[in-house]
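Novice: output the structure for:
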Amino acid sequence: MLRALTCALVAGALAVPATAGTANAAVRAPAVAHPQDITTVIAVIQKVYSIYKQFFSGGGGLTLQAATTQILDAIQSEQQTLIDQIDEVAAASVQGCASDTVIEFNDIQHMTPDTLQTFAMNATSCVTAADSLLDTIPDKAAIDQLGYAVNTIGPLAMMARAYAGLTTPGLRAVLLDADNAVVNRMITDADCTWGSDGTIETLEVVCTAYNGNVGVAEKLNHGRPPGQDLYDKAMAAATVNTSRPVSITALTEI
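Specialist: Got it, this is the predicted structure:
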């Protein structure tokens, strides 16, 4: 249940208990439901990144052929779901090239060398186009949808470049920039408030994502403003039903 914040959330108006507490975070009801298709999209993206990492990390991981085959299996089973999610992207140019990347990746093992290189470069251009938008567009819903798109096609573009014998560090840098933009721009400290939970014993940060989801992180009140760690926990809870956690995962996998 959503508890009212008190004291107009003004720093310094909080009492100080003697004991310390551990911070925790949760999505506070009521929250927007997590649609099944979004759950599926997230699961597929995370699986693809896991396969991608096993190949690119080396050290006895997957071979290029094995990684490509496993990624094909992952996207073919949910191809239409991935495309339906990409269709939510407002930017028509990115929407089109992202859908093409997902569809055409199915034939990567049958492409001629020239066709393969063209596909890899086109997929790379699609990622860079999405990245350029993520750095500029103000609409958080649009950032969310681009986050799904860039993390669907990003690892496919990386695999395509490797398959075609092209370099990958440049594209990796673009993906890192795109995912950092999703993480840092979809929700910020400005979308949060802080204060007492009503009992004055607990300090809490409450963040609201663009889709209406509310995330709360709290700890025992020390009479000091909350640290960034409490903001981060509340923002993570508020954006659990968005592409932001996918981007956070991607930053550790790329």
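Novice: okay, CA-based contacts and neighbour counts for the rest of this
Specialist: OK.
Novice: longest helix anywhere in this structure?
Specialist: Across the chain, the longest stretch assigned as helix under DSSP state H is helix 140-163.
Novice: one more, so I can put them side by side:
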Amino acid sequence: MKVPPLRALAAAVLAVTLVLSGPAAPAHAARTQANPNGPNTSLLEMLDFALDVLSQAGDGDVSPEDLAVLTQRVIDALNQAESAVIAHLDAIAVADLRSNATHAVVEFEDINNLSEDVLWDWAQKVSGDALRATEYLDVVSAGKAVDDVGYAVVTMFPIALVARARAGLGTTNLRNQFRAAAQKIADKLAPTCRDHYPEPNSIPLIRAYTCTVYGPHTVTQLEQNWLGHWQLGPIDEAAVHAASYANTSRAVAVEWLRQLP
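Specialist: Predicted structure coming up:
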């Protein structure tokens, strides 16, 4: 009877942890050194704050000063995510998409300082750029390429929606376009999951469940039951599935699909 040594099991669990978390980027890292595979919590916050702006602007009862405060929350969240976003944008091969998305990220920081006429023009421009970005979702198929374009899309659309809300322009059609784009991202970056047995001759048997989006976005969980007692696990398949795409643009797209009014 072969029972896997504890050290081997610990090493397997450690490997799973490394796959899930990825290498940490130094706090002082330059944009080109940012970890594009790291957490995108700030982008999810940006989405929440953008929805607040849209809701308040739609009600029409919020003062311009309060709207500027709400907008600043969106800006601050994007600033926290900017290095990782730019790292994804830098990887995009299409020059106009890369340039337009980067320009939107950089210019958004000054939206509270734009005059009414300039804001109107910029809101229309960034809306058009966001719509054009979605066209590239139809021509990319490799996981990383889809994710890079996905980051451009999920970053540009909230910027465009906030800009339009601040300029007094309609947002309904653009929201619907964002929903369609988010669905494409969710579909194209859907994880592939499988059961497998890393040590098929071991007793008790170790079962592994792995979900992969692409490359580093792979998560594995192990389970092992011996005489009715869990030595590892049990596996939470839904958690493994969600963790595999947690640090991709799919996470933001799925959240948008969930929250979009």
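Novice: and the longest helix of structure 1, what does it pack against?
Specialist: For helix 140-163 of structure 1, the packing partners by 3 or more C-alpha pairs under 8 Å, 6 or more residues apart in numbering; DSSP states H and E come out as helix 36-56, helix 64-77, helix 79-86, helix 92-105, helix 113-134, helix 169-185, helix 244-253.
Novice: same thing but at 7 Å, please
Specialist: With contacts taken as 3 or more C-alpha pairs under 7 Å, 6 or more residues apart in numbering; DSSP states H and E, helix 140-163 of structure 1 sits against helix 36-56, helix 92-105, helix 113-134, helix 169-185.
Novice: next one: the second one to chain centre, how far?
Specialist: Relative to its chain's centre, helix 92-105 of structure 1 lies at 19 Å (C-alpha atoms, centre = their mean, to the nearest Å).
Novice: with the longest one instead?
Specialist: Computed by C-alpha atoms, centre = their mean, the chain-centroid distance of helix 113-134 of structure 1 equals 20 Å.
Novice: stretch 139-159 of structure 1 now?
Specialist: 8 Å.
Novice: residue range for that stretch in structure 2?
Specialist: Counting by TM-score structural alignment, stretch 139-159 of structure 1 falls onto residues 142-162 of structure 2.
Novice: list of residues touching the matching stretch?
Specialist: With C-alpha atoms under 7 Å, 6 or more residues apart in numbering as the test, stretch 142-162 of structure 2 has contacts from 47, 50, 53-54, 85, 88-89, 91-92, 101, 104, 108, 123, 126-127, 130, 133-134, 137, 140, 171, 178, 185, 189, 213-214, 248-249, 252-253.
Novice: PyMOL command for the buried members of these?
Specialist: The PyMOL selection below is limited to those of the contacts of stretch 142-162 of structure 2 classed as buried (16 or more other C-alpha atoms under 10 Å):
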select buried, resi 47+50+53+54+85+88+89+92+101+104+108+123+126+127+130+133+134+137+171+178+185+189+213+214+248+249+252+253
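Novice: show me what counts as buried in the match of stretch 139-159 of structure 1.
Specialist: Of all the residues in stretch 142-162 of structure 2, those buried under the rule 16+ other C-alpha under 10 Å are 144-162.
Novice: could you do stretch 109-117 of structure 2 as well?
Specialist: Residues of stretch 109-117 of structure 2 classed as buried: 109, 111, 112 (neighbour count, 16+ other C-alpha under 10 Å).
Novice: counterpart of the last one in structure 1?
Specialist: Residue-level alignment of residue 112 of structure 2 against structure 1, with TM-score structural alignment as criterion, gives residue 109.
Novice: so what's its match up against?
Specialist: Residue 109 of structure 1 neighbours (C-alpha under 7 Å, 6+ apart): none.
Novice: cool, residue 172 of structure 2 as well?
Specialist: By C-alpha under 7 Å, 6+ apart, residue 172 of structure 2 lies in contact with nothing.
Novice: what residue in structure 1 is paired with it?
Specialist: In structure 1, the residue matched to residue 172 of structure 2 (TM-score structural alignment) is residue 169.
Novice: could the buried residues of stretch 109-117 of structure 2 be laid out in CSV, adding distance to residue 260 of structure 2?
Specialist: As requested, the buried residues of stretch 109-117 of structure 2 are arranged in CSV below (distance: C-alpha to C-alpha, whole Å):
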residue, distance to residue 260 of structure 2
109, 24
111, 23
112, 24
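Novice: between these, which is nearest residue 196 of structure 2?
Specialist: residue 109 (47.6 Å; C-alpha to C-alpha).
Novice: residues touching that closest one, list them.
Specialist: Counted by C-alpha under 7 Å, 6+ apart, residue 109 of structure 2 has contacts residue 75.
Novice: 10 Å - rerun?
Specialist: With contacts defined as C-alpha atoms under 10 Å, 6 or more residues apart in numbering, the neighbours of residue 109 of structure 2 are 71, 72, 74, 75, 76, 78, 79, 159.
Novice: go on, residue 52 of structure 2?
Specialist: With contact taken as C-alpha under 10 Å, 6+ apart, residue 52 of structure 2 is in contact with 46, 58, 67, 70, 71, 73, 74, 162.
Novice: sweet, I'm off.
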